[in-house]
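below are the sequence and a predicted model; questions follow.
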Amino acid sequence: MSTKHPRPDDNPWVFSTRELGRRPGTQRTVQRTVPAPDGDAEIGLAGVITIPGGSDVELDLSFESVTEGVYVSGTAHARLEGECSRCLDPISDEVDIRIGELFAYPDSATEETTDADEIPRLVEERIDLTQQVRDAVVTDLPMAPLCTPDCPGLCAGCGARWADLPPDHGHETLDPRWAALTERLPTTE
C-alpha cells in the first residue's frame, strides 16, 4: 500500500516559476488568496495573536528572474485574532506586510556561497512562500497586543477589568510585618 504524497501544485503557497525560465528581467505578477496554515504551522505568536488557521491571506506578488534566481516582492494582507495582553479581552486586527526575497537557482553562485537558511532555494522551479510570509508577519506583530493603547488592564487584587470597576475600587492590603500587631489591638467599629 503506497501513501500518496501531495504534489507541490496542490499547495496554494507554492508558486511555479517555470514560465520565467532563467531569463533575467522576465517578470510576472500574481494575485492569490490562500488559506492560512493552522495547528502547529499557524502564522503568528501562538497564544498571543495569530492569523486564524484557514482564514484568507491575500497575496499580491511580483516574480522577477534575476541572474542568481527569482526575486519575489509584494504584499500579504490578513486578519489577526488574539487577546489583549493587559485585560485578556479578544482582539482582532489586520496586518499588511511587505515581502522581498531572493530564491536562489540550483547550481548558482549564490547557492554555492550561502547556506539554505540564509537564502531560500528554488526546488524544481517552484517557490514555497509560507516561511517568508510567516517571518514577515511575526516580525511585524506586537509582542504585547492591546485592545486600546490606554487599556488599564486587570485589578491585581481581584482580577476584574479596571474598565468595568468603579473609580473608588480598591483592596485594603496590610503589610505582613504588621499582621501580628492587628491581632493584639482592639478594633473600633
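All right, it came through fine.

every contact and neighbour count from this point should use C-alpha atoms.
Will do.

so A109 sits right up against E68, yeah?
Yes - counting by Cα atoms under 8 Å, A109 does reach E68; the two are 7.0 Å apart.

who has more neighbours, these two?
E68 (18 against 13; other Cα atoms under 10 Å).

which residues touch that one?
104-105, 108-110 (Cα atoms under 8 Å, 6 or more residues apart in numbering).

can I assume D89 is in contact with E83?
Yes - between D89 and E83 there is a contact at 5.4 Å, judged by Cα under 8 Å.

residue contacts, T110?
With the criterion set at Cα under 8 Å, 6+ apart, T110 makes contact with 68, 104.

beyond the helix or strand that it is a member of, next helix or strand please.
In the assignment (DSSP states H and E), T110 maps to helix 109-113. Later in the chain than helix 109-113, the nearest helix or strand by DSSP H and E is strand 126-128.

packing partners for that next one?
strand 14-16 (3 or more Cα pairs under 8 Å, 6 or more residues apart in numbering; DSSP states H and E).

thinking again about what came up before, shared neighbours of D89 and E83, anything?
Contact with both D89 and E83 is made by residues C147, according to Cα under 8 Å, 6+ apart.

more crowded one of those two?
More neighbours surround E83 than the other of D89 and E83, with 19 against 13 (other Cα under 10 Å).

then this one, side by side with the first:
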Amino acid sequence: MSANPFLISTHDLGRSPGSHRDYSLTVPAPADLGTDVIGVPEGAELELQLGLTAVSDGVLATLAGTVPLAGECVRCLTPLQRQQAVQATEMFFYPSARLAAAHGEDDDEMAELSGEGIDFEPLLRDAVVLDLPFDPLCRPDCRGLCPDCGLPWAELPADHGHSVIDPRWAALAALQTPQEDK
C-alpha cells in the first residue's frame, strides 16, 4: 500500500469502457477537513465506498460514506457531535482525452489521472466542506447566550433578567428615589 491512503491504483481497472471496481476503504481524516466552527476531527476513521468505472475518456469515480463532525453551536457555543452523509462524483480524464475535452472548458477544473492512479482526497474534501452548515446550531430554535451574564438561555429560568442601568441615564435614577435627608 502507498504512503497516501487516498491514492487508489487504476491498474486493475484497465481502459475498457464499462470496467468497474468497488472499494470499501477505512482512511484517516486529513487535517483541516472543515471550517473554523465545524469539521471532521483529524485522524478520525472514515468508512468510505469508492466506485471506479472506466469510460472512453477516463475514469468516473463515485464516492459515498458517512463522516463524523465535531464543532460548536455558533449561538451558544455548545459542543456538537454529528454524522454527515457524503456523496460525490468526479470524472478523471486520461491526459490525452483531457486536452481534447478542454476546448472552452477551464483546464484547472478538469481532474486528470496521474500515472499512479486516482487521489480522491480533493474529491472527499470538496464533498465534505461544501456541504457543511455555514452556521451550525445545536437546535434550530437555539437562543444563544444572555448578553449580560453570558450563560446559555437554555439553562436559565424563563424570568431571567438583569437590572442594568445605562451609565448615561444613571443620574436620572437618583431623581426617582425619595430623598430622606430633607
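Structure's in. What do you need? All values reported here derive from a predicted model rather than from experimental measurement.

sorry, back to before: ok, the contacts of E68 of the first structure in the second structure: which stay?
Mapped onto the second structure and checked by both residues aligned by TM-score structural alignment, their matches' Cα atoms under 8 Å, those keep the contacts 104-105, 108.

can you select the buried ones from the residues you listed in ChimeraX?
Listed next is the ChimeraX selection for buried residues among these, using 16 or more other Cα atoms under 10 Å:
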select :104,105
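
need the kept ones among the contacts of E68 of the first structure in JSON lines with distance to P152 of the first structure, can you?
As requested, those are exported to JSON lines (distance: Cα to Cα, whole Å):
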{"residue": "A104", "distance to P152 of the first structure": "49"}
{"residue": "Y105", "distance to P152 of the first structure": "52"}
{"residue": "S108", "distance to P152 of the first structure": "55"}
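
and which of the kept ones among the contacts of E68 of the first structure is nearest to R184 of the first structure?
A104 (79.0 Å; Cα to Cα).

give me the aligned partner of that closest one over in the second structure.
Residue correspondence to the second structure (TM-score structural alignment): A104 of the first structure is matched to F93.

and the strands in the second structure, which stretches?
Along the second structure, counting by DSSP state E, strands occupy 7-8, 20-28, 33-34, 38-40, 45-55, 58-72, 79-93, 111-112, 118-119.

okay, those strands in TSV with distance to L145 of the second structure next?
Shown next, in TSV, are the strands of the second structure (distance: least, Cα to Cα, whole Å):
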stretch	distance to L145 of the second structure
strand 7-8	45
strand 20-28	35
strand 33-34	25
strand 38-40	19
strand 45-55	34
strand 58-72	13
strand 79-93	14
strand 111-112	45
strand 118-119	43
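
nearest to L156 of the second structure, of those?
strand 79-93 (18.1 Å).

just want the angle from that closest one to strand 58-72.
Going by axes from the mean of the first three to the mean of the last three Cα atoms, to 10 degrees, strand 79-93 of the second structure is angled at 170 degrees with respect to strand 58-72.

for strand 79-93 of the second structure, give me the average deviation versus the first structure.
Compared with the first structure after the fit, strand 79-93 of the second structure shows a mean deviation of 0.6 Å (mean Cα distance after the TM-score superposition for the first structure).

now do the same for C155 of the first structure: its match in the second structure.
Counting by TM-score structural alignment, the partner of C155 of the first structure is C146.

so how far is G71 of the second structure from that match?
Taking Cα to Cα, to the nearest Å as the measure, C146 of the second structure and G71 of the second structure are separated by 21 Å.

neighbour count for the two, which is higher?
Legend: neighbour count by other Cα under 10 Å for C146 of the second structure and G71, higher for G71 (22 against 16).

could you find the closest non-adjacent residue to the equivalent of V137 of the first structure over in the second structure?
Mapped onto the second structure by TM-score structural alignment, V137 of the first structure lines up with V128. Once flanking residues are discounted, V128 of the second structure sits nearest to V86: 6.3 Å by Cα to Cα, 6 or more residues apart in numbering.

so the one you found sits against A127, correct?
Yes - V86 of the second structure is within contact range of A127, at 6.2 Å (criterion: Cα under 8 Å).

burial check on the residue nearest to A160 of the first structure when sequence neighbours are not counted, number of neighbours?
Distances taken as Cα to Cα, 6+ apart put L154 closest to A160 of the first structure, at 5.4 Å, once the chain neighbours are dropped. For L154 of the first structure, the neighbour count with other Cα under 10 Å is 17.
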